Structures are given as structure tokens and as C-alpha cells.
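> Okay, sequence plus prediction incoming.
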Amino acid sequence: MTTTTTAIRLASRAAHLPPSATAALDAHAKHLIASGVDVINLTSGEPAFPTVEPAARAAAAAIEEDFTRYTPAAGIPELRTAVAAYLNRHATSYAAEDVVITAGAKQALHYAFNVLLDQGDEVLIPAPYWVSYPHMVTLAGGVPVEVHPAPDGGLKITPDQVRKAITPRTRVLLLNSPANPSGAVYTRDELAALADVAVEHDLTLISDEICDHWVYGSAFTSVAALSPEVAARTLTIGGVSKTFAMTGWRIGWVAAPASVAKVISAVQSHTASAPSSISQRAALGALTADLEEELDKRRAALDERRRSTLQALAAVPGVRVDADARGAFFVFADVSGTYGHRVGDRTITSAADFAELLLARAKVAVVPGADFAAPDHVRISYTVPPERLSEALERIAGFVTTLTRG
């Protein structure tokens, strides 16, 4: 049935919800590529590596064994145990009962907000932020509150900025290190200072640690490892998507005090029932295999691409990058230096203009930063193979040289 009008009344929290900008741009770039256009897609939030082999073997074995039925709502026990052990390599103290397996880290975040927030509760979100955070908060009945770093703050917030944003309705402080879209990595001392504010004001911490493996030249710190007092008020979000190149398998988790994990498991039992049994076995295969050497090679390869991206963009007039981007697989570039310049009959007045014209003229796809609360920036993912990344950077530089002052 196709219709242009409907008598169905939608809930206000959903009626005006936009689709994910990053997912839409990635889909558009892939559509152009499938149509034969030589687009280099730098929008993707996933590594270009293949899924690790032990995961694929474990999934095939699960199918052969007919392991295709419902599992416990919180996930199969052996995977919960493996996730706890995996997290504890960062000096946390999780047990299997603290872990709930979900269909990706995004679903874990959705559950976390829904079990924590009453109508009107506020969540402090450091900006720039991943595009879905505020919409998840809104869908859970909460109110997203942006906390912006100082212009010279290196895209990281400070305890004083958090304190100034706190109101009587503030319930949660969301942290994301390494950060999407900026690549910023908080030090242990920086995280401890932010956690002190949470303790001081009785806030719950949600720590999105999906990119914990992708840290270059510095150490990763898990928020729940800071102290038992901090761990008691922290929900740790993670998954296999980024580290093991398993984005399509859709396995994530939330680790929290057992009493909170039990509530999240109950919510999942009434919504998704449980994640895919086959994907859970695949994740178990990844987490229990000896992959340290392979993962270190992948991290070194991405670090090389990161450094070459930063170096190349630093030489492009009108483009400014944060050289301290030490995590994830993104560079966040300020392109406001190109504003007022023209391409044909178009004048660049925003990062969205820059991204649109870059795609049209140079066939390079990047994500404009407005939906990340950084309207002068574009997010550039450096996960594509090195030769394609090098060509993309040359195209970006060439595009900027064609600009004329309006």
C-alpha cells in the first residue's frame, strides 16, 4: 500500500526524529560507488579489515550445530564470562553477572538511557559528539545538554565546564574516549577529574568505550577502573564491531553493577528477546582466540594512516586539524578557512557546503559536522586502504586549490 497522507498520529518524540546523518551519507556514497562513480568513501565508521577468522569459524560451527534458537535474554553465559574477562584487561572488576549482551553497542546505549532516565532528566553530552547520542536521550524521555570545550581545549571538556552545566535535573554524564567524531583520547587524570564531579553531584556515568583498542601513542583508561566508588555508578558500553571488524554481526554489551544489569536484561527480554545466537558464538570465538598479534598489526596500520592523514591535511590551506587526535579512526577537520571561497557559481558558507562540493567535484565523501554539534568541521575516516586514502587526500588538496576567493 502506498499513500501520501495518513490518519495515524505519531508520538512527538519520534515524529521529527531525523535518520542518522552518518548512516545516510555512507549509504549515499555506497550507492554512487555501486552506480560506477569513482567515489572514495571517507564517511564510514568501520575498519576496512575483514572480520577476524576465529569469529567466522565459530559462526559457521554454530550453524552446523544448529545453534539457532533463543538464548537467555542477557546472552549466553560463556560469552558474558568472556566479555567480563575482556573488559578486565583494563583493570576493571566485572563478573559475568554484570554483563548484558546486546545487538551492538548502539542498542546497549539505548537500553542504558531507558533504564536510567525519567521524563525530563538531563544527560550531559560532551561536544562534539556522536550523532545518535542526543536522539537516544530524547527517545528515552530525557533532555540532552551539550557541554562544549573551550576553543583552545583540544576538543575535550573540563570538570569546570561540567559543573557549570549541572542543574537539579541532571542525572547522567556521558563520556566517550576515544571519541567519535574527534578522535580525542582522555588521559587517566582527565577522566578521574570528570568522575570526581559525577561523584560530587551523584551522577551516573555512561562510558562509551567501543573504540578502546584504537588508541595510538598513549594509554587507554576505562572509567570503571578508576576506583570502586566510580565503578559503582558507571555503565560501560562496548562491543566487537570496531576491534574485530564485526560491525554487521551486531554484538555489543553493557557492563554495570549486577542490579542494573538485571534490569537491562529484563528490558531486553521484552524487546529484542536476545541478540542473534550465531553472532553471539562468533563474538565468543573472537574474544577467546589469541588475536593480540593480528590486532596490533591492524592498529599499527591504522596509526600509519592516521599520521599520514594529519600530515597531508595540515598542508592544505583553509583546513585545520587537531594534531592530538590519538584514537578511534577519525580526523576532525575545521574547514571554516574555506568559507567565502567559490567553486563555479557556489560560495562555501558552511562545512555542509564544503562536503557537498567535495563530493560533487572531487568524488570524496566526508561527513559535515553540524550533526556532531561542530558545524565548522568535517569528519574524515581514514580506514580505507592506504592507496585509496592517499588518493583521497590528494583529491581534497586539489579541490581546495581550485577554490577562488568570492
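Ah, there it is.
> For the rest of this, base every contact and every neighbour count on C-alpha atoms.
Noted.
> how close does residue 155 get to residue 122?
Per C-alpha to C-alpha, to the nearest Å, residue 155 is found 22 Å from residue 122.
> neighbour count winner among the two?
residue 122 (24 against 21; other C-alpha atoms under 10 Å).
> so residue 156 sits right up against residue 183, yeah?
No. Between residue 156 and residue 183 no contact is recorded; they are 10.2 Å apart, counting by C-alpha atoms under 8 Å.
> Below is structure B, check it against A:
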Amino acid sequence: MTDESPPALSGMPSFEALLRRPDLIWMGQNTTHLEPPAAVVDALRTSIERHEFQFYAPAAGFAELRELIVEDLGLPGSQAWVTDGAVSGLHQVCTVLAPRVSKLITSDPGWPWPARFVADQGLPVAVAPVFDTPERILTAAQIAAVIEPGSLLYLIDPLNPLGSSYTRDQLIEITDLARATGSYVVHDCTYRHFADNHTLAAQLYPERTITTYSFSKWLGIAGLRVGALVAIPELLATFTHAPANPLGAGITAQRAAIAGLRVKVPWLARVRAANRRNIEAIESVVAGRGADRIVVSPSQGNFVAIELDAAGPTSEQVCRAMLERNIFIRPGTYQSPRFGDRFVKVSTSVPPAWTDRFCAEWTALAARREVAR
């Protein structure tokens, strides 16, 4: 999922401190930093001029936005519920289902918050290691080894932080397991717009699949906090009857999201082109670095994971050194207690000049070996 929580890793500054650095190159949150579509900026300006920030929004979100989200996913018969970012909806799913399911099944590396959401309610969590597997995803075989009747499967697709993605056949195997055990599937599709091919689990197992939808990454409006949950109506009602925020996601954010979906085709073509260009540039630099290597190539997200030379500095040491050069990237320790020292994650839906600066500093840092253990 998303990367909102502060770094708080071995002396790294908080996001609030980073925001006080106006020239910082942000390549650590998987957020898009290209100049936004004019239509989105106009929608924000118009909403503010109308003082729409003084009103509560419709509880489920504007009807037009909900319809556009379902249309974008291609899930006829489903409904969308607009939330304060996708993570707000994910929290609602986890807390509502925790008393009803037997365990949560997730991956390492992955996004840590769902496990924390359910662990606070005493639900067991099964974590499958995927960093060194050929597929680098949570496989049906791994799930079959730990699944129980009524489990909750958390699939991040494409997988943050590695950039791997599920094929249709892999999802069929997983959803068949879920159906046979009466389990739920949360398909976290935060990065699907960057994938070359993407299958939705809800197309295969609609009765118990919840799809999360994010505007933070592909549209680049992470600070506005707008996302959605999507499911068939009877399943969605399970989560909407007592929401944490019954007053709706912010109107201004929803206006921006609507505008973004209206211009999605040309905007996404631009974002994907910049993202692919930046991924290729970083892959080229890493290939010349010796023992460092790209974990998944090509990444299906708007980020790349770089596995570090085992004889060199740790991921946190590398990130601190890059931050001294005014470039913020993310250590793997944020998303993997087991493998986190071995890799860093670098966002790629950013201006090409940022990527070129990263590549130059990465090369210089490697040459000077300034962050030895």
C-alpha cells in the first residue's frame, strides 16, 4: 500500500522535517511528482474558490466519482465507497473482519500496516517470505501451507516494495483456495496503473474480494487523501454500516479525483512513459555498480528495489548517505524486518532530472565508498 508513516529509522528525520527542505528530491514514498494535469489543478482551485471546504461530503462519496472508479477498474456490478485514502478503507476492512476471520496471511516484504491493524485485535498473522523466491509474490503454495477456513488473504499487486505482480493463472490458484476455505481476499491494487498487465481478483472471486483503489500514486495527489474500497454491494455493506468517518472524504480531494479520471488516458500515458524512462536509467546505473542488483526487472510499479552488495553498507546507511545529498529514498527495513537490510526502494514516477541526479549521486557514492559498515 501507501507510505504515509514517518521513517523513524535510526535517526532518519520525520516527514515533517523533510517537508522543511524545499529542494529535497522525494524518491522514497512512491508518489508521483510530475506537474499535475491542468484539469486537476483547475478543479482544486474552483472547489476552494467556492469554499467547498466548508461542507461535509456525501458519506459514500460523490456518485460520479464512485461510478468512474468502478468503470476504471472494469468491475460492473460492483460499488465503490470513497475513503480518506485507500489506507483508511483498508483499516476499516481489517478491523471489521478481524473478529470474523481465523488469521491474516501476508508477505515479507510487504506493507506492514494491515498486520498491525489486525494484531491489535489479537488475530494471528502468518507471514510468508518472498524476497528470495523465484516469483517474489505470495504464492498459492505458500498460502496453502498456512490457510485455515475463514482466513484473510492480503495481496499487494504490484507488490510494494519489490515491483513484482501476479499473473492471471496465479490469481486463479489463490482465489480457488480462498473460495474452497471461505476466505476473504483484499486485493491491494495501489500500483495497478503502472503494471504492463493486471488481473483483478474480484473478476475471479467477486463474492469475497475487496479491492482497494488509490489516487495517491498514479494521479499524484497523495496529500489530499482520497481513495476507495470496491466490492459487490452486499459485501461492501459489511464495511460501510459504521465507518470511522461517516462524514465523507474531503470534497476538494474528490473534485480533484473526478477531474483526474476524466483525463486519465493522456495523463497516464505521460506518467507511465516518464516512469519507464526513469526505471531504465536506474537499472543501467545499478548494472554498472558491481554486486548491487535490481530485484525485479522491469518493476511493475512506480519504484525499483535495489539489492545491495552484501559486503557493503546496510540499507539504512545508504539512505542516510543519500539524504545528505538531499535525496530521500527508503530503506527496506520499513517494509521487511527479515530482509530490510538487504535492499533500498527508489520511487520512479518523478521528474527525469531527479532520476538523473539520483543516478549521479549513486555512482559517486559507490565510487567513494563513504558508507562502509
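Noted; the coordinates are in hand. Since this is a predicted model, take the numbers as computed values, not measurements.
> Quick TM-score on the pair, please.
Overlay of the two chains. TM-score (TM-score structural alignment, normalised by the length of the second structure): 0.87; 363 aligned residues with a C-alpha RMSD of 2.7 Å.
> returning to that earlier point: between residue 156 and residue 183 of the first structure, who's got more neighbours?
Taking other C-alpha under 10 Å, residue 156 of the first structure and residue 183 do not tie; residue 183 has more neighbours (26 against 21).
> The more buried one -> the second structure?
Taking TM-score structural alignment, the alignment pairs residue 183 of the first structure with residue 163 from the second structure.
> One more: residue 304 of the first structure?
By TM-score structural alignment, residue 304 of the first structure lines up with residue 277.
> Near the closest residue to that match other than its chain neighbours, how many residues? Count them for me, please.
Using C-alpha to C-alpha, 6 or more residues apart in numbering and skipping the chain neighbours, the partner closest in space to residue 277 of the second structure is residue 352 (7.8 Å). When neighbours are defined as other C-alpha under 10 Å, residue 352 of the second structure has 16 of them.
> Within the helices and strands, which one has the match of residue 183 of the first structure?
Assigned by DSSP states H and E, residue 163 of the second structure belongs to no helix or strand.
> mind listing what it touches?
Contact analysis of residue 163 of the second structure by C-alpha atoms under 8 Å, 6 or more residues apart in numbering lists 296, 298, 299, 300, 301, 302, 303, 304, 305.
> State the distance from it to residue 270 of the second structure.
Plainly put, residue 163 of the second structure is 20 Å away from residue 270 of the second structure if you go by C-alpha to C-alpha.
> repeat for residue 147 of the second structure
41 Å.
> Likewise for residue 9 of the second structure?
Taking C-alpha to C-alpha, one finds residue 9 of the second structure at 34 Å from residue 270 of the second structure.
> Find out how far stretch 122-138 of the first structure is from the centre of the chain, if you would.
In terms of C-alpha atoms, centre = their mean, to the nearest Å, the centre of stretch 122-138 of the first structure is found 11 Å from the chain centre.
> go on, stretch 294-313 of the first structure?
On C-alpha atoms, centre = their mean, the centre of stretch 294-313 of the first structure falls 18 Å from the chain's centre.
> Check stretch 239-254 of the second structure too.
Relative to where its chain is centred, stretch 239-254 of the second structure has its mean C-alpha point 20 Å off (C-alpha atoms, centre = their mean).
> Over to stretch 25-45 of the first structure?
On C-alpha atoms, centre = their mean, the centre of stretch 25-45 of the first structure falls 20 Å from that of its chain.
> again with stretch 228-240 of the first structure
On C-alpha atoms, centre = their mean, the centre of stretch 228-240 of the first structure falls 16 Å from the chain's centre.
> which other residues reach it?
104-105, 108-109, 112, 195, 199, 203-211, 223-225, 246-247, 251-257, 283.
> same thing but at 7 Å, please
104-105, 108-109, 195, 204-210, 224-225, 246, 251-257, 283 (C-alpha atoms under 7 Å, 6 or more residues apart in numbering).
> Could you list which of these belong to strands?
Mapping the contacts of stretch 228-240 of the first structure onto strands (DSSP state E) picks out 204, 205, 206, 207, 208, 252, 253, 254, 255.
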